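# from the sequence below, what's the structure:
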Amino acid sequence: MKAKEEWINVATEALTKAYVPYSHFPVGACLVTKAGKIYQGLNIENASYGLANCAERTAFFKAVSEGEREFSHLVVAGHTPEPISPCGACRQVMAEFCSPEMPVTLVGDNGVTKETTVGELLPYSFTDKDFD
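The predicted model follows:
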């Protein structure tokens, strides 16, 4: 199996694990480090809606909590007719840890995909360079 197919499968499989009793809108993610390690993420809701966490941020927080800082690819999957798009908060987290050129694969139902980059998803992002 090719690597990207595996990553799409990891993200899609996460849809079945998502904890979404309120929105019923599962999202899955697969974050790949430059060393090839895979981190699966899924969205986790809470009755206090503001305390929910998105799939993308779950994957990043898992990886960063284990010392990872260099990433090569992100896949985001959802049960949407067209490829799903990350929310603004997730895009900002992506901008914190990834180069603007890092590839991102967005996946919808029936395997429809869109290839993009972190920079295309969040142009003019707020980064550490803004502190100079």
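# rest of the way, CA atoms for contacts and neighbours
Will do.
# for the residue sitting nearest the centre point of the chain, which non-adjacent residue is closest in space?
Per Cα atoms, centre = their mean, the C-alpha nearest to the average position across the chain is that of E56, at 3.0 Å. Distances taken as Cα to Cα, 6 or more residues apart in numbering place A29 nearest to E56, at 5.5 Å, with adjacent residues excluded.
# T80 now?
Nearest to T80 is G108, by Cα to Cα, 6+ apart, at 4.9 Å.
# residues in contact with that neighbour?
Applying Cα atoms under 8 Å, 6 or more residues apart in numbering, we find G108 in contact with A77, G78, H79, T80, P81, E82, P83, I84.
# neighbours around the second one, how many?
This means G78. 23 (other Cα atoms under 10 Å).
# tally of neighbours for the closest residue to it other than its chain neighbours?
In space, and not counting its chain neighbours, G78 is closest to V27: 4.7 Å by Cα to Cα, 6+ apart. Applying other Cα under 10 Å, we find 31 residues neighbouring V27.
# touching, V27 and V75? I think so.
No. Using Cα atoms under 8 Å, V27 is not in contact with V75, being 10.6 Å away.
# may I see the buried residues of the helix or strand that contains Q92?
Assigned by DSSP states H and E, Q92 belongs to helix 88-97. Within helix 88-97, the residues that count as buried by 16 or more other Cα atoms under 10 Å are C90, R91, Q92, M94, A95, F97.
# do stretch 52-68 as well
N53, C54, A55, E56, R57, T58, A59, F60, F61, A63, E68.
# another for comparison:
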Amino acid sequence: MSALSPSPSSSIDPTAARDLLARAREVRANAYAPYSRFHVGAALLAADGRVFTGCNVENASYGLANCAERVAIGKAVSEGAREFLAIAVTGPEEVTPCAPCGACRQVLYEFGPDMPLIMPSPGPDGYEVTSVGALLPGAFGPARLAESQGGK
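Below is the predicted model:
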């Protein structure tokens, strides 16, 4: 486990974790990253068993780039999925954890603060698990909006 506020790896089946990580590595090859050359892949497991993948898509206007995690979420939502069991994210290195950026953490939090996040690791399992909420303490989420609107 890394210093990324790990949660118990028992929160996801090891076979499922490795499968999601393999899918993330596979889609990483499709990344469009001519500027950073930092290829990222993500694989998102929906509650209905479907897996939605995404890779980063950069743009010459840097702020318009799309991260792999947000591409996967966008694909899933556009296909009707709203509940997710886990997400795997991998960067260019095979065994180095690649945590989502702040914007992706916020988007993932919207759909599951407790969602397990799987990243590659040099450890004996080949992966580590944390949660979206652990990576974004004090997140602004739907519950906060409800509070400000009098619980509506």
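# ok, back up a step: for the contacts of G108 of structure 1, pick the one with the most neighbours.
A77 leads the contacts of G108 of structure 1 on contacts (other Cα under 10 Å) with 33 neighbours.
# picking up where we left off before, aligned to the residue nearest to G78 of structure 1, what sits in structure 2?
Under the alignment by TM-score structural alignment, V27 of structure 1 pairs with V40 in structure 2.
# next one: S85 of structure 1
S85 of structure 1 maps onto A99 in structure 2, by TM-score structural alignment.
# I figured that match hits L108, correct?
No. Checked against Cα under 8 Å, the pair A99 of structure 2 and L108 is beyond contact range at 12.0 Å.
# what segments of structure 2 are strands?
Ranges of strands within structure 2 are 41-46, 51-55, 84-90, 116-120, 127-131, based on DSSP state E.
# tabulate those in JSON lines, adding columns for distance to A146 of structure 2.
As requested, the strands of structure 2 are exported to JSON lines (distance: least, Cα to Cα, whole Å):
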{"stretch": "strand 41-46", "distance to A146 of structure 2": "25"}
{"stretch": "strand 51-55", "distance to A146 of structure 2": "29"}
{"stretch": "strand 84-90", "distance to A146 of structure 2": "22"}
{"stretch": "strand 116-120", "distance to A146 of structure 2": "25"}
{"stretch": "strand 127-131", "distance to A146 of structure 2": "23"}
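# select, out of these, the one closest to L21 of structure 2.
Proximity to L21 of structure 2 (Cα to Cα) singles out strand 84-90 among these, at 5.3 Å.
# and the angle from that closest one to strand 41-46?
170 degrees (axes from the mean of the first three to the mean of the last three Cα atoms, to 10 degrees).
# now do strand 84-90 of structure 2 against strand 127-131, angle only.
130 degrees.
# excluding its backbone neighbours, what's nearest the alignment partner in structure 1 of N59 of structure 2?
Aligned by TM-score structural alignment, N59 of structure 2 pairs with N46 of structure 1. Of all residues not flanking N46 of structure 1 in the chain, A52 sits nearest, at 5.3 Å (Cα to Cα, 6+ apart).
# ok, that neighbour touching L42?
No. Here A52 of structure 1 lies out of contact with L42, judged by Cα under 8 Å, at a distance of 10.8 Å.
# gap between the counterpart of E6 of structure 1 in structure 2 and L108 of structure 2?
Counting by TM-score structural alignment, E6 of structure 1 corresponds to D19 in structure 2. As judged by Cα to Cα, to the nearest Å, D19 of structure 2 and L108 of structure 2 stand 20 Å apart.
# same question for S121 of structure 2.
Going from S121 of structure 2 to L108 of structure 2 by Cα to Cα gives 21 Å.
# E26 of structure 2 against A42, yeah?
No. Applying Cα under 8 Å, one finds E26 of structure 2 not in contact with A42, separated by 9.2 Å.
# pull up the overlap in contacts between those two.
Counting by Cα under 8 Å, 6+ apart, nothing touches both E26 of structure 2 and A42.
# who's in contact with the residue nearest to V71 of structure 2 when sequence neighbours are not counted?
Nearest non-adjacent residue to V71 of structure 2, counting by Cα to Cα, 6+ apart: G54, 4.9 Å away. Counting by Cα under 8 Å, 6+ apart, G54 of structure 2 touches A24, V27, R28, G41, A42, A43, A68, E69, R70, V71, A72, K75.
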